[in-house]
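**Q** What follows is a predicted protein model with its sequence.
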Amino acid sequence: MTTIPSIIEELDQLRPVSDVAGKVLSLLDDSGCGMSDLADIIRHEPALTANLLKLANSAYFGLPGKIGDAKQAIVYLGMTQVVDLILLVSCADTFKGSHSGYGLDRGALWESAICAAILANALSEKKGFKSTGLTFTGALLRDIGKVVIDQHVKSAMPQIMERVETQHISFMAAERQVLGVDHAQVGAMVAKRWHFPPLLQCIIRYYHTPLQADGCFTEASIVHLADAICRKMKISPGVDDSSYEEDERIAHSLGLNETVINGVIGEFSEKMEHVRTLFLAG
């Protein structure tokens, strides 16, 4: 039988994102750090540097000339986007497996993470929210809790689905009834255990319910919308996707109307093949 203590024990068994990702996240939380601090972290990680330069020189970004080092990549792409790419590289191994409890084949959770992160970034730009608000990272890591409790969900699937269907509640609410916790709560536990910035912990905890978020409403709302767009576009759908309902109040509160959101969807659809080739191959 699943118990909350047994789930908490598994948090320590989940391999954390790399040390360099932790250092980079700490930079986002320190207004005194800048480009040279980020470049110093990257230059001590040869594999990371190689992957970063591969991405920076791809057709996806269309930068002029050849980017030869980390500092040059930061100059052309900007510090925030380079941080995003570092986190993409660092988190891949955690998400790329299969997660059958949620009906996700190998790589499906990773595809959802990548696409939601890019969509969250696009929504942030439409909102004019260009600070290091961690919306990209929040969307990327929003379902880290699913990695932890996947097998528990698989074992409890009959009970969970019975509650979804008979009580007309979300899959996440049914998770709480059956397991004692839901994947967003577990994700926030992971974020706290890995010493992520408090804002990022908040986003992961409340992205499904941003109206309840205290201190990260805007960021959690953007990630919520990115997650909803992934479902609308049927990007790596899982068994829980059909149980969530969109709350129109969230987009309205951000000043993002249907026209703007459809524009984001259209722009993303046009570069979806580039995204698959660059970030999801292998």
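**A** Everything's here; your move. Numbering: from 1, shown residues only.

**Q** CA atoms for contacts and neighbours, from now on please.
**A** OK.

**Q** so where does the most centrally placed residue in the chain fall, helix or strand?
**A** Per C-alpha atoms, centre = their mean, the C-alpha nearest to the average position across the chain is that of residue 140, at 1.6 Å. Secondary structure from DSSP states H and E places residue 140 in helix 135-141.

**Q** Centre of the chain to that helix, how far?
**A** 3 Å (C-alpha atoms, centre = their mean, to the nearest Å).

**Q** outside of it, which residues touch it?
**A** For helix 135-141, contacts defined as C-alpha atoms under 8 Å, 6 or more residues apart in numbering pick out 84, 87-88, 113-114, 116-118, 120-121, 124, 200, 203-204, 219-220, 222-223, 226-227.

**Q** Skipping its backbone neighbours, what lies nearest residue 198 in space?
**A** residue 192 (7.7 Å; C-alpha to C-alpha, 6 or more residues apart in numbering).

**Q** Residue 199 and residue 128, how far apart?
**A** 19 Å (C-alpha to C-alpha, to the nearest Å).

**Q** These two: which is more packed in?
**A** Each of residue 199 and residue 128 has its neighbours counted (other C-alpha atoms under 10 Å); residue 199 has more, 19 against 9.

**Q** quick check, that one in a strand?
**A** No - Residue 199 is assigned helix when assessed by DSSP: H, G, I helix; E, B strand; the rest coil, not a strand.

**Q** Unless I'm misreading it, it sits right up against residue 215, doesn't it?
**A** Yes - Residue 199 is in contact with residue 215 according to C-alpha atoms under 8 Å; the separation is 7.4 Å.

**Q** Got another one to weigh against that:
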Amino acid sequence: MEATLTDETQRIRLLASRVEGLPALPIMASKLLEVVDDPKASAADMAALISTDPALATRLLKLANSAYYGFPRRIGTVNLAVVVLGLETVRDLCLSVLITDCFFKGESNATFDMNGFWKHSMYTAVCTRLIYKMAGARHPGEGFITGLVHDIGKLFLGRYFPVEYNEVIATVEEEEFPLLEAEQQHFGVTHPTAGSWLLAEWNLPNWLVEAARDHHGSSSGGENVKLSCSVAFSDLLVRRKYQDEGGPGQVNEITPEMIQVLNMKKDVSGKPDFDIYNAKLEGEIDKAQGFMEAITKPG
């Protein structure tokens, strides 16, 4: 009998209860969300908030001045960065920095290759922003942070339950078992469910929670379906192109919903034109090298 979402939520809560010191996002994260959700908030309000955290302000300026955005003149102040990038993009960049500092730091172990995991997460972030933008998204920066955290449930399971997750990996590699089925077998939950639960616990936006939950193509429709399809397709593209990054995974299938929602570019046979998408992804990854470094390195 297939587990319901409620069953899985109860199981992930039981798992989380075994974890000592599960990190919480800084209060700055909720303040960023409050500013963007406030219809009366201005760029000056956002700049004033970020300026209370000099380290975050410095990181934001590095990101804004990276080749990834390609602005012709240097952005010298937080206020100008907010005006040029917009409230939503600044929110997403700052949240990406805060989540990275809070949860993505740590050493590799026998279970988890942090360097490979981080590369896969960053490449998927860059790709999701690209695909979401190509699909006509109003705020493509939401694609970046979604791609960044799409596998955060895998990190949660691997970091806090390394023995059990090592058994998952062994099952996948030795028995050629699908990753999600192996996770369900060993934990009673999958990493998309674990990740979406953690993001919800941090009170992050629903569009981010849903897209993380649905990034293996299990979208239930709704207002966030374009974002969910963007991250699912991006995960597929990155795994196909950079097969050695990110550790054991499960390559998504192209679904009719994905093709329709993303209005995919097709080759002469009517299938998604991977040559086009791969070329665009390569270009974005090249541009984003300095940007990716600025996300991870303070100061």
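**A** That came through fine. If you're wondering where the values come from, they're calculated on a predicted model, not measured in any experiment.

**Q** so the helix holding residue 140 of the first structure matches what in the second structure?
**A** Mapped onto the second structure using TM-score structural alignment, helix 135-141 of the first structure covers residues 143-149.

**Q** just stretch 172-184 of the first structure next, same as before
**A** Against the second structure, stretch 172-184 of the first structure falls on residues 180-192 (TM-score structural alignment).

**Q** just stretch 111-122 of the first structure next, same as before
**A** Using TM-score structural alignment, stretch 111-122 of the first structure pairs with 119-130 in the second structure.

**Q** The matching stretch vs the first structure, average offset?
**A** On superposition with the first structure, the mean distance recorded for stretch 119-130 of the second structure (mean C-alpha distance after the TM-score superposition for the first structure) is 1.8 Å.

**Q** Make sure residue 171 of the first structure is actually in contact with residue 162.
**A** No - between residue 171 of the first structure and residue 162 no contact is recorded; they are 10.1 Å apart, counting by C-alpha under 8 Å.

**Q** List the buried residues in stretch 183-192 of the first structure.
**A** 183-191 (16 or more other C-alpha atoms under 10 Å).

**Q** That one vs the second structure - mean distance after superposition?
**A** Looks like 1.2 Å for stretch 183-192 of the first structure (mean C-alpha distance after the TM-score superposition for the first structure).

**Q** to the chain's geometric centre, what's the distance from that stretch?
**A** Averaging C-alpha positions (C-alpha atoms, centre = their mean) puts stretch 183-192 of the first structure 12 Å from its chain's average.

**Q** State the distance from residue 200 of the first structure to residue 92 of the first structure.
**A** 18 Å.

**Q** Looking at the two, which is more packed in?
**A** Taking neighbours as other C-alpha under 10 Å, residue 200 of the first structure and residue 92 compare with residue 200 leading, 26 against 18.

**Q** Map that one onto the second structure.
**A** By TM-score structural alignment, residue 200 of the first structure lines up with residue 208.

**Q** and that match, what does it touch?
**A** Contact analysis of residue 208 of the second structure by C-alpha under 8 Å, 6+ apart lists 142, 145-146, 199.

**Q** again with residue 140 of the second structure
**A** 129-130, 132-133.

**Q** Also residue 42 of the first structure?
**A** Applying C-alpha under 8 Å, 6+ apart, the residues near residue 42 of the first structure are 20, 48-49, 70.

**Q** Just those residues: which are in helices?
**A** Among the contacts of residue 42 of the first structure, DSSP state H puts 20, 48-49, 70 in helices.
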